[in-house]
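A.B. asks: Pasting the sequence and the predicted coordinates here, then a few questions.
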Amino acid sequence: MVHHITTQLDRSFAALSDATRRGVLEQLGRADASITELAENFHMTLTGMKKHVGVLEQAGLVTTEKVGRVRTCRLGRHRLEDTVMWIESYRQLWDARFEALDEVLEDLKRKEKADAPHE
């Protein structure tokens, strides 16, 4: 189970690491599109867009269906749940660390104020 989640995280982050692929996801969030339409919208070659779509497909973020000569892309079933949970766990960890740091700083300020000579 852990290995599957790690592999899925690796694929998701690899897919999301590219601005074009993030843009493709945004566009597919609005409407399904053919690879040709995506290539035109991103001013890319068909081959280049097929590679991007392949990475997104490997990550489960996009599915494609070929009908005749047209390959239509749509958002996949994988909705980044594992990725969001992973990020959230680290956000909570850092929030707790920053809260502890805030407490230390407040204690230092109180001690500094108490130790300051009174005029």
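C.D. replies: All right, it came through fine.
A.B. asks: can we go C-alpha only for contacts and neighbour counts from here?
C.D. replies: OK.
A.B. asks: And the strands in this structure?
C.D. replies: Assigned by DSSP state E, the strands in the chain fall at 33-34, 62-67, 70-75.
A.B. asks: okay if I get those strands as TSV plus distance to residue 101?
C.D. replies: TSV is the format used below for the strands of the chain (distance: least, Cα to Cα, whole Å):
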stretch	distance to residue 101
strand 33-34	48
strand 62-67	42
strand 70-75	41
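A.B. asks: need those in CSV with distance to residue 105 and mean neighbour count, can you?
C.D. replies: Formatted as CSV, the strands of the chain follow (distance: least, Cα to Cα, whole Å; neighbours: other Cα atoms under 10 Å):
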stretch, distance to residue 105, mean neighbour count
strand 33-34, 53, 18
strand 62-67, 47, 15
strand 70-75, 46, 19
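A.B. asks: one more structure, for comparison:
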Amino acid sequence: MSTPSGFDELIHPSTRLSVVALLAATEWADFPFIRDSLSLSDSALSKQLHTLEEAGYLEIRKEGGGRKRRTKVRLTQRGRTAFEGHVAALRAIVEGAGATAGTPAAEPTAARTAPERPQHHAEAGR
């Protein structure tokens, strides 16, 4: 099966997909909100944000200074378009798998799910 159009290798890893999905639901998000929502460390989140920013998928804004410094993040239009394309590609993959579920190639898997167990003499009369 070929990869559907719109599938984005950069977004696909689960952490980046989670970041982009979270940002797709809002205009701007604060760094601590993203970090806490996804249960990531500061360094893990920073690395993912940097990768997405380099690709042009995110805009990162630092506001204030000193202890009051806040980092805010948002999806760019390019990032939103990439996310929507990736979600559409994932849906196409899932729908394609569902369409082939009734094919003979899928039947052996179903047949293996419930192996028969031998009956003991005490059970045979029940």
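C.D. replies: The structure has been received and is ready for your questions. The structure presented is a predicted model; accordingly, all values stated were derived computationally and were not measured.
A.B. asks: right, and the strands of the first structure - which one's nearest residue 26 of the first structure?
C.D. replies: When those are compared by Cα to Cα, strand 70-75 sits nearest residue 26 of the first structure, at 9.5 Å.
A.B. asks: Mind reading off the mean deviation between that closest one and the second structure?
C.D. replies: Mean deviation of strand 70-75 of the first structure from its aligned counterpart in the second structure after superposition (mean Cα distance after the TM-score superposition for the first structure): 0.6 Å.
A.B. asks: Find me the equivalent region of that strand in the second structure.
C.D. replies: Mapping strand 70-75 of the first structure onto the second structure (TM-score structural alignment) gives residues 70-75.
A.B. asks: Report the buried residues of the lengthiest helix in the second structure.
C.D. replies: Criterion DSSP state H: the longest helix present in the second structure is helix 77-99. For helix 77-99 of the second structure, a neighbour-count test (16 or more other Cα atoms under 10 Å) marks 79-80, 82-90, 92-93 as buried.
A.B. asks: helices and strands around whatever helix or strand comes next after it, which ones?
C.D. replies: Note on helix 77-99 of the second structure: by DSSP states H and E, the next helix or strand toward the C-terminus is helix 107-112. Here helix 107-112 of the second structure touches no other helix or strand, going by 3 or more Cα pairs under 8 Å, 6 or more residues apart in numbering; DSSP states H and E.
A.B. asks: In the first structure, point out the residues matching helix 107-112 of the second structure.
C.D. replies: Helix 107-112 of the second structure maps onto no residues of the first structure, going by TM-score structural alignment.
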